[in-house]
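I would like the atomic coordinates for the input below:
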Amino acid sequence: MTRLQLTVLATLGHVATLGGAFLFQAFGYAPCAMCLWQRWPHAAAILFGVLALAGIAPRIMAGVAGVSALITSGIGVYHAGVEQKWWDGPSSCTGGGSDLGGFSGTDLLSTDIVDTVVMCDDIVWQLGLTMAGWNAVLSLGLAIIWAIAARRAT
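Just a heads-up that it's a prediction; the model follows:
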């Protein structure tokens, strides 16, 4: 495949992954804080892919997009480990409940807050891997495609 084809493939891969996250959200799977962290590198990779497709330093943009894919993959691995209880996650979004400083007194007394807070260590969907695990695997695959695209002469 040419660099152009690989760039299109990887960019569309990020569009599909990010679109899938928003689709799950539309179906009622509210994202936790770590889920949202994983979305930003996908958005960045899409931007870098579009710039590469526009002819702006395509090799460099492919390399930077690959780094973005590796970042979201790493966050996905970390998040999946938190979900599986392999290691602790941020106290602000895990079941420990020790960091309530982000809530106002009204929030703490509200009965609505339970419906809006999604804990990062809860698994809300799993098909072999959790959503975070799938993000890690798919993003690693995209990083590999970006690396190949960055090394292609044309």
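
going forward, measure contacts and count neighbours with C-alpha atoms only.
OK.

Mind checking which residue lies nearest the centre of this protein?
In the chain, the residue lying closest to the centroid (CA atoms, centre = their mean) is residue 38, at 2.4 Å.

Now the second one, please; I'll put the structures next to each other:
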Amino acid sequence: MDSLGKARLLAVLVPAALLGGAYVAQYSFGLPPCEMCWWQRYPHFAALGIAGLSFVIQPARVWVALAGFAIITSGFIGGFHAGVEYGWWEGITGCSTLPSSVDVMNVSAAPLIRCDVAPWTLFGVSLAGFNFLISCTAGAAIVALAAYRK
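I've put the predicted structure just below:
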């Protein structure tokens, strides 16, 4: 398989695997996403669509590279979110603060999902942290492979 084929395969598999993992965590393990978790999913959705275009529209290298940049974008959002979870900096959304008692009375039965609390960690790394690590390294590899020419 040439470098473009490898990049194309990664551009589809990486966001599909990360989105699949997010949905397994959500629906199988009861970890509903916060607002910032959703922000991380959107570039992966875009990456899947853009990577799909690389199979039908030329030049494929451009589409694969764009998919790689979308994956890296999700990784940077994940890195920011992980920093919020670890308390390195404050988040920019309302999901990083506790609601007032008035807000609690007006909220429906929907659970309050905090952005500044990691619902799950492995070796001290949250899901957002893993997204950062995987997306940035895989995204960079995709862009590099797409740029490589024989």
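
Send over the TM-score of the superposed chains.
The TM-score (TM-score structural alignment, normalised by the length of the second structure) is 0.87; 146 aligned residues with a CA RMSD of 2.0 Å.

Tell me which stretches of the second structure form helices.
Shown for the second structure, the helices assigned by DSSP state H span residues 3-27, 35-53, 60-85, 101-106, 127-147.

in the longest one, what's buried?
Under the neighbour-count criterion of 16 or more other CA atoms under 10 Å, helix 60-85 of the second structure has 60-85 buried.

Can you check which part of the first structure stretch 127-145 of the second structure sits on?
Aligned by TM-score structural alignment, stretch 127-145 of the second structure falls on residues 131-149 of the first structure.

That stretch vs the second structure, average offset?
For stretch 131-149 of the first structure, the mean deviation from the second structure after alignment is 1.0 Å (mean CA distance after the TM-score superposition for the first structure).

Which one of the helices of the second structure lies nearest to residue 95 of the second structure?
helix 35-53 (6.9 Å; CA to CA).

Output the contacting helices and strands for that closest one.
helix 3-27, helix 60-85 (3 or more CA pairs under 8 Å, 6 or more residues apart in numbering; DSSP states H and E).

any chance of those helices in a markdown table, plus distance to residue 135 of the second structure?
Shown next, in a markdown table, are those (distance: least, CA to CA, whole Å):
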| stretch | distance to residue 135 of the second structure |
| --- | --- |
| helix 3-27 | 8 |
| helix 60-85 | 5 |
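
These: which one's closest to residue 93 of the second structure?
helix 60-85 (10.5 Å).

quick check: angle from the closest one to helix 127-147?
Helix 60-85 of the second structure runs at 160 degrees relative to helix 127-147, counting by axes from the mean of the first three to the mean of the last three CA atoms, to 10 degrees.

which residues in the first structure does helix 60-85 of the second structure align to?
Under TM-score structural alignment, the match for helix 60-85 of the second structure is residues 58-83.

with the second structure superposed, average distance for the matching stretch?
Mean for stretch 58-83 of the first structure is 0.9 Å (mean CA distance after the TM-score superposition for the first structure).

which residues sit in contact with residue 67 of the first structure?
residue 143 (CA atoms under 8 Å, 6 or more residues apart in numbering).

Check residue 12 of the second structure too.
47, 48, 51, 52 are the contacts of residue 12 of the second structure under CA under 8 Å, 6+ apart.

what's the distance between the residue nearest to residue 83 of the first structure when sequence neighbours are not counted and residue 134 of the first structure?
Computed as CA to CA, 6 or more residues apart in numbering, the closest residue to residue 83 of the first structure that is not its neighbour in sequence is residue 121, at 4.2 Å. According to CA to CA, to the nearest Å, residue 121 of the first structure stands 16 Å off from residue 134 of the first structure.

do residue 109 of the first structure as well
For residue 109 of the first structure relative to residue 134 of the first structure (CA to CA), the value is 36 Å.

can you check residue 4 of the first structure too?
Separation of residue 4 of the first structure from residue 134 of the first structure (CA to CA) stands at 26 Å.

got it, and residue 45 of the first structure?
Taken as CA to CA, the span from residue 45 of the first structure to residue 134 of the first structure is 17 Å.

Who has more neighbours out of the two?
Per other CA atoms under 10 Å, whichever of residue 45 of the first structure and residue 134 has more neighbours is residue 45, with 29 against 19.
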